[in-house]
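model this:
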Amino acid sequence: MSTEFDWDDAVESWRKDRRDLGRAAGRVGTASTVNGLLGAKGESDMQALPEKTKPTKVVVAKPGLDGHDRGAKIVARALRDAGMEVVYTGIYQTPESILRAVVQEDADVLGLSSLSGAHLEYAKELGELLRDNDRADVLFVVGGTIPPEDADTLKTYGVHEVFGPGTPTTVLVDYIRDNARNLLA
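Next up is the predicted model:
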């Protein structure tokens, strides 16, 4: 016993179930809120609308042979969730490639993640590259397994703040929000 499928019946049944779609266009009209925003003549009053500020752009980088990027990815996600635009360079980056990302992306912040113990060398070179390429306006932060005694040395290289193991992401987010655009002022 075979039954033949009837496409016409199926389409008609679907149309009956979707009849609200056929009537939607007839009910579209001018919303009163649009008239209030645009004025009676439809003229835009853009001066009254608040200016949208661009999000803080952060480059998160992993220099050298440091292949441990779980923490960098967690930080990148926390910054993104806080409304920042984040560019993650990936692992095994050279200082030159990191600088290139900062310049090309016109970044406000450079976050260097280091778990390999080579943070002093990479931070020194990146600090010099930022200054030599007129990007001293970039907020430069370093995080990872950084011994507390290295923090002062890093700051002489141009690093603005150091975040060690166990730093809550909210502390980093707040620091960036408070300091990222203040370097230009």
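
going forward, measure contacts between C-alpha atoms and count neighbours the same way
Will do.

all helices of this protein, in order?
If DSSP state H is used as the criterion, the helices of the chain fall at 7-17, 19-24, 32-38, 70-81, 95-105, 119-132, 151-156, 169-179.

out of those, which gets nearest to residue 162?
Ranking the helices of the chain by their distance to residue 162 (criterion: Cα to Cα) puts helix 151-156 first, at 6.1 Å.

which elements pack onto that closest one?
Here helix 151-156 touches helix 119-132, strand 161-163, going by 3 or more Cα pairs under 8 Å, 6 or more residues apart in numbering; DSSP states H and E.

and this one, so I can compare the two:
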Amino acid sequence: MKRIYIDNDIGLKLAHYGVLRGLVEYSLERGFELYCLQSLKYIAQRYVDSRSDILDKKAFTEQINYLIGISREPQIGLETIQVLQEIEHSDIDEGELTLIGSAIDNNGCIATGDKRAITATHSFVKTHPGVLSGLGFLTLEQVINMALELFGNDAFDTIKRYCTVDGAINLCFRSGCKNEAQTGLVSFVNSIKSDCIQFTFCNTEDGSLD
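Here you go, the predicted structure:
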């Protein structure tokens, strides 16, 4: 069974862009098992209450609830907890550590929009050879590119409407052209891949998820 561990940050942004449910359904069709943190429900409520740029708050909440409803809760083994206790970095929060630990124990992939957490984890790996190496990631830019491949101009229009939600996505979409946006997304992904060579990254460029 293929497993994806979804960070709160990426869940919120994909729901804001209006593509979360479609991507979740696609992942399930391809045989993936999804995991998310219990805190997502409460963080999503605070998020939607604090944002004035969510035009359809009901649709946003329905997408979040759908993800929570089909997801499982991440679990971590005792040995992995001991390893994670060695990771002390301000750019990695407790929820991200939980996802990292569960992904390690279950050979899963972490979906996150927090590139600082990825690079901070990689810094730990470089100083602790053999620990966490081979960890898999799925970045926000990869997921957005996949949404464009799967859902075409409909996804492009909704993401562009709310592109300021994320700095990197905003840069990619400001040209107003789908092809240029995808070129920018791939460039961001290649950059983080080159910075984090100890990790693996899912393939999403052709709309697949492998």
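
any idea what the TM-score is?
A TM-score of 0.43 describes the superposed chains when it is computed by TM-score structural alignment, normalised by the length of the first structure; 111 aligned residues with a Cα RMSD of 3.8 Å.

quick one on the thing from earlier: how about the helices of the first structure in TSV, adding distance to residue 111 of the first structure?
Formatted as TSV, the entries for the helices of the first structure read as follows, by distance: least, Cα to Cα, whole Å:
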stretch	distance to residue 111 of the first structure
helix 7-17	54
helix 19-24	50
helix 32-38	41
helix 70-81	9
helix 95-105	10
helix 119-132	10
helix 151-156	13
helix 169-179	10
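
still on that earlier bit, ranking the helices and strands packed on helix 151-156 of the first structure by burial, who's on top?
Mean neighbour count, computed with mean count of other Cα atoms under 10 Å, is highest for strand 161-163 among these, reaching a mean of 20.

and stretch 126-143 of the second structure, end to end?
Across its full length, stretch 126-143 of the second structure reaches 26 Å end to end, with Cα to Cα, to the nearest Å as the criterion.

what does stretch 122-141 of the first structure give?
Distance between the boundary residues of stretch 122-141 of the first structure (Cα to Cα) amounts to 12 Å.

packing partners of the helix or strand hosting residue 137 of the second structure?
Secondary structure from DSSP states H and E places residue 137 of the second structure in strand 136-139. For strand 136-139 of the second structure, the contact count by 3+ Cα pairs under 8 Å, 6+ apart identifies strand 109-112, strand 200-201 as packing neighbours.

with distance to residue 9 of the first structure as extra columns, can I get the helices and strands packed on helix 151-156 of the first structure in CSV?
Shown next, in CSV, are these (distance: least, Cα to Cα, whole Å):
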stretch, distance to residue 9 of the first structure
helix 119-132, 70
strand 161-163, 67
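
for the helices of the first structure, which one sits closest to residue 61 of the first structure?
When these are compared by Cα to Cα, helix 95-105 sits nearest residue 61 of the first structure, at 6.6 Å.

relative to helix 119-132, how tilted is that closest one?
Our comparison of helix 95-105 of the first structure with helix 119-132, counting by axes from the mean of the first three to the mean of the last three Cα atoms, to 10 degrees, yields an angle of 40 degrees.

helices or strands next to helix 95-105 of the first structure in the packing?
With contacts defined as 3+ Cα pairs under 8 Å, 6+ apart, helix 95-105 of the first structure has these neighbours: strand 57-61, helix 119-132.

7 Å - rerun?
Counting contacts by 3 or more Cα pairs under 7 Å, 6 or more residues apart in numbering; DSSP states H and E, helix 95-105 of the first structure is packed against helix 119-132.

which secondary structure elements does the helix it packs on contact?
With contacts taken as 3+ Cα pairs under 7 Å, 6+ apart, helix 119-132 of the first structure sits against helix 95-105.
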